[in-house]
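In: Only the shape, not the letters, is given here:
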């Protein structure tokens, strides 16, 4: 019975990981054609309000459901699970309505604080999504708490697919009808409500057949339950929206700081929109790094459940090393190829240096996210919460100052510095069982640094040579980027194999690692025979 339950947990975790991967790819990729359609200023308008949507969807689709699922799983009987679901629904309904009312009543004041009163209708548009938060959060939390991950996975992909489709259609319509960027932004923000409606459909069977058909007598004290939701539950929500919170700080400070430094408002909006090109690149970099390593998370949980502490540490160390390796390679690769990537995706190489600095956050946020996953498996949330709060405080404290002294690149440095503060706090406060996952002998960090350095130098030399003959256009960027990626991949894999960065045992622990190891060994033998 216990083995079947663990099998269901691991299968469910795999389904959720796949759904999260698809949703993240959709979330990252749609912004590229969207920016191309609406331009830098249009992208600025959308990105100013996007963090509020991001926080709301974190509440509805990831943060609160994780905590609710834990509360549901604590209940032994089905009536108790449904009774406490009713209570949580009531609490979140009040919270969702409060968020909706706050944005409706104070949207104009928030827009003024962002330095652009024309953003008021966008804030009103995004507020409607909060009314669906209790439906989504309780539905997902209930199913996750009963180890049925399929409805929650479907809801996550459905929400993103509908929202992205509506946003692209709005952008096309805005270009065709010559709408103002603010009218376009208002309807693009309404896409979040359409997505929430679509995602809610996944939970119709739950609400019609179970939720509304049972008695609603309180199972726990409303006061204690509210306290739990808005302490431990809110911590999970805030961590899940870490990058979005940093973007929210940018919404209130970047454009205002550029104008304070003497820039015309129209120019400041365009620059903020160009600066926001970094967001999809960071998301894509994180997806590659975190999604691959997340396949090990069910195994990590399994080891902990069976009290296999040595195996737990081995898996945690491998999880960290895989994440760091992929994130480091992605970060350096994007930095070296940034002018080409920027031109290829957004038609111009504008602010490539600024975006390159911002991309450094891929490595830092990946390490933080991986440590958070390990700590969550140990039921320790407060370490990462403290690190997150300090990161937001540091970002808010230094962002305007950095922009006034160094220009827009100062905002990128402020993001990286704030994330480094969070990582430092987490490393300092780690429990002894998961300390030194990097520096546990074997010289892994030195080997990784050397591999990344050789890859960066090789790609840099090749790309520099190509730039002398190929004009920086979209077509030229494709050629340079493809050649650079091929060279970088070959050099990086050669360094991994040559330095034996991963042991045979570690390769075998990686999903699909056995096949990959055989391929790499064949390549190595061919290289030696030549």
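Out: Happy to help now that I have it. This is a predicted model, so every value here is computed, not measured.
In: alpha carbons only for contacts and neighbour counts from here, please
Out: Noted.
In: max-length helix in this structure?
Out: In the chain, taking DSSP state H as the definition, the longest helix is helix 78-113.
In: quick one: contacts for residue 461?
Out: With CA atoms under 8 Å, 6 or more residues apart in numbering as the criterion, no residue contacts residue 461.
In: What separation is there between it and residue 468?
Out: 11 Å (CA to CA, to the nearest Å).
In: same question, residue 211
Out: 66 Å.
In: So the two - more neighbours on which side?
Out: Counted by other CA atoms under 10 Å, residue 211 and residue 468 do not tie: residue 211 has more neighbours, with 19 against 9.
In: That one contacts residue 82, correct?
Out: Yes: counting by CA atoms under 8 Å, residue 211 does reach residue 82; the two are 6.4 Å apart.
In: rewinding a little: which strands and helices lie in contact with the longest helix of the chain?
Out: For helix 78-113, the packing partners by 3 or more CA pairs under 8 Å, 6 or more residues apart in numbering; DSSP states H and E come out as helix 64-74, helix 120-127, helix 133-145, helix 222-228.
In: Please list the outside residues in contact with the last one.
Out: Contacts with helix 222-228, where a contact means CA under 8 Å, 6+ apart, come from 87, 88, 91.
In: what residues are shared contacts of residue 211 and residue 82?
Out: With CA under 8 Å, 6+ apart as the test, residue 211 and residue 82 reach no residue in common.
In: sorry, back to before: among the helices and strands packed on helix 78-113, which is the most enclosed?
Out: Among the helices and strands packed on helix 78-113, helix 133-145 has the highest mean neighbour count (mean count of other CA atoms under 10 Å), at a mean of 27.
In: Quickly note the distance from residue 526 to residue 520.
Out: Counting by CA to CA - residue 526 and residue 520 are separated by 10 Å.
In: quick one: which of the two has more around it?
Out: Counted by other CA under 10 Å, residue 526 and residue 520 do not tie: residue 520 has more neighbours, with 16 against 10.
In: For the more buried one, list the residues it contacts.
Out: Here residue 520 is in contact with residue 497 (CA under 8 Å, 6+ apart).
In: where's it, which helix or strand?
Out: helix 513-529 (DSSP states H and E).
In: For that helix, what is the distance to the chain centroid?
Out: 33 Å (CA atoms, centre = their mean, to the nearest Å).
In: here's the one I want to compare it with:
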């Protein structure tokens, strides 16, 4: 029986990890063709509003479903199925009320919000994205229901289909609208419609899985249900805490949406130039997202193991896996940050057609390491039962970002905003790390691996700098007229730099034989479970 539960646990964790990875990659990738279609000003328009959708998406994917599934699983463990179904019903009506409030605030406050952002034309985009909050209760409760009963398939399928439909509509509808010659704000509204359509399809997929149980569970009478206030309190506060902990990059984007464009205009930039500068600055978002997803996907796969070890009280195992997760994040995050910063100009041209803003993007590339550490440490802390403080640290980081924007942007423009982002993410990573050290009472990483990683990273940077110099000497420097050459240069540098870095990491024994063996064993467990499924 225990073996079956173990296999079911791992199978579910693997399914959700794969689905999460796919959706995050899609979420980062589509921005590149969208920028190519709509241009920097069109990209600015879209990114000004995206944080509102991103907040709703995290609520419906991570925050509320996790808490609902946890409460359901606890009741089922005690054999209280009726109480578990009552939680679903209460959660649905409570979140529906929150969704209606969120939709109303955005829809009727769209003009005020757009004015605060310094661009009244954003009003119709805010009105469109407001309706995403009406989909949130259906997505949250249905996913929490299935996860609580140990069935991860509906959640994974709905996430992947929702994101695929969303991305497809955004790209193809944007192409269609641009060819029709409509204004860029209408194109942005069309992209926001794609997000709503994707969420609606996700609801339909979940309702299909729920077709037999929807009425009996979701529409039951609330009168006979006890502990309603306790359920609502737990759902709201813990759901919000988990949600905020996963909103690191969204909060940073929100701070820029609120302040960056308006600050540029206030300090003398013409309106159209300020929009273009913000759009160029926003090119960093898919790069940061992709870098963070790749960096954290390896370390976050260890989180279910840490959570399971906490349940059985295995402190030694917890410490070992936490140190391994942090080491993996540091090793990959440092390589991604410094490697991308070293080849940012050809990468910028390859992805976005020109090299505008390469210096700014190079600074922001450094933040991949800090955002990865912030997300990994927050996830570990959640697995250890710490939910409130990581959420508070994200809010503190967002406030630091906003404050530094007001301090730096008037003097340094978008470069100041980039530096503010790096500092804010560094603050979150440090706060999480200090708390994690206190919780486990152990250092998160030893000195020897730090030395080895530093040598490997600096060697990689020097070799990449040499490659870039050779390209320039032979007249093959990346430029807008030869986008294909920029792609060759960027991809060649990725291959050479990556191979060198991996070789040095292994040569300098950054990972012990035991750690490498544990990772391989972990992969074998995942492979065998996939086959058994």
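Out: It's in. Worth saying up front: this structure is predicted, and the values here are computed from it rather than measured.
In: about what we covered before: the helix holding residue 520 of the first structure: which residues count as buried?
Out: 514, 520 (16 or more other CA atoms under 10 Å).
In: returning to what we had before: and residue 433 of the first structure, which of the helices and strands packed on helix 78-113 of the first structure is closest to it?
Out: helix 64-74 (23.7 Å; CA to CA).
In: Could you pull out the helices in the stretch 301-450 of the first structure for me?
Out: 309-336, 338-346, 352-359, 361-377, 382-406, 409-429, 444-467 (DSSP state H, counting those that start in this stretch).
In: Save those helices as CSV, and put in distance to residue 234 of the first structure too.
Out: Shown next, in CSV, are the helices of the stretch 301-450 of the first structure (distance: least, CA to CA, whole Å):
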stretch, distance to residue 234 of the first structure
helix 309-336, 25
helix 338-346, 36
helix 352-359, 27
helix 361-377, 14
helix 382-406, 10
helix 409-429, 18
helix 444-467, 34
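In: For residue 62 of the first structure, find the nearest of these.
Out: Of the helices of the stretch 301-450 of the first structure, the one closest to residue 62 of the first structure (CA to CA) turns out to be helix 361-377, at 13.5 Å.
In: compared with the second structure, how much does the closest one deviate?
Out: With mean CA distance after the TM-score superposition for the first structure, helix 361-377 of the first structure departs from the second structure by a mean of 1.2 Å once superposed.
In: in the second structure, what residues pair with that helix?
Out: Taking TM-score structural alignment as the measure, the second structure aligns residues 367-383 with helix 361-377 of the first structure.
In: try stretch 305-321 of the first structure
Out: Stretch 305-321 of the first structure maps onto residues 311-327 of the second structure, going by TM-score structural alignment.
In: Counting neighbours, which bits of that stretch end up buried?
Out: 318, 319, 321, 322, 323, 324, 325, 326, 327.
In: Within its local environment, how many residues does the residue nearest to the second one when sequence neighbours are not counted see?
Out: With sequence-adjacent residues excluded and distances taken as CA to CA, 6 or more residues apart in numbering, residue 319 of the second structure is closest to residue 440, at 6.6 Å. Around residue 440 of the second structure sit 16 other residues, with neighbours defined as other CA under 10 Å.
In: Please look at residue 440 of the second structure and residue 320 and confirm they touch.
Out: No: counting by CA under 8 Å, residue 440 of the second structure stays clear of residue 320, with 10.3 Å between them.
In: that older thread, which one of the helices of the stretch 301-450 of the first structure lies nearest to residue 43 of the first structure?
Out: Closest among these, once you apply CA to CA, is helix 338-346, at 11.4 Å.
In: can you name the residues of the second structure that that closest one overlays?
Out: So helix 338-346 of the first structure sits over residues 344-352 in the second structure, by TM-score structural alignment.
In: That stretch vs the first structure - mean distance after superposition?
Out: Stretch 344-352 of the second structure sits 0.3 Å off on average (mean CA distance after the TM-score superposition for the first structure).
In: measure the corresponding residue of the first structure for residue 294 of the second structure to residue 5 of the first structure for me?
Out: Residue pairing (TM-score structural alignment): residue 294 of the second structure is matched to residue 288 of the first structure. Going from residue 288 of the first structure to residue 5 of the first structure by CA to CA gives 29 Å.
In: between these two, who's got more neighbours?
Out: residue 288 (17 against 11).
In: Please name every helix or strand in contact with the strand or helix carrying the more buried one.
Out: Using DSSP H and E, the element containing residue 288 of the first structure is helix 278-294. When contacts are defined as 3+ CA pairs under 8 Å, 6+ apart, helix 278-294 of the first structure packs onto helix 2-29, helix 309-336, helix 352-359, helix 361-377.
In: how much does it stray from the second structure?
Out: With mean CA distance after the TM-score superposition for the first structure, helix 278-294 of the first structure averages 0.9 Å from its match.
In: Nearest residue to the counterpart of residue 393 of the second structure in the first structure in space, please, no chain neighbours.
Out: Residue 393 of the second structure maps onto residue 387 in the first structure, with residues paired by TM-score structural alignment. Closest residue to residue 387 of the first structure apart from its sequence neighbours, by CA to CA, 6+ apart: residue 422 at 4.1 Å.
In: Identify the residues contacting that neighbour.
Out: 368, 384, 386, 387, 388, 390, 391.
In: I'd guessed the second one sits against residue 426; true?
Out: Okay, so that is residue 384 of the first structure. Yes: if you go by CA under 8 Å, residue 384 of the first structure and residue 426 touch, sitting 6.0 Å apart.
In: what about the two, which has more around it?
Out: Higher neighbour count among residue 384 of the first structure and residue 426: residue 384, with 28 against 22, using other CA under 10 Å.
In: Look up the closest residue to residue 151 of the first structure, ignoring the ones flanking it.
Out: residue 202 is the one closest to residue 151 of the first structure (CA to CA, 6+ apart), at 5.8 Å.
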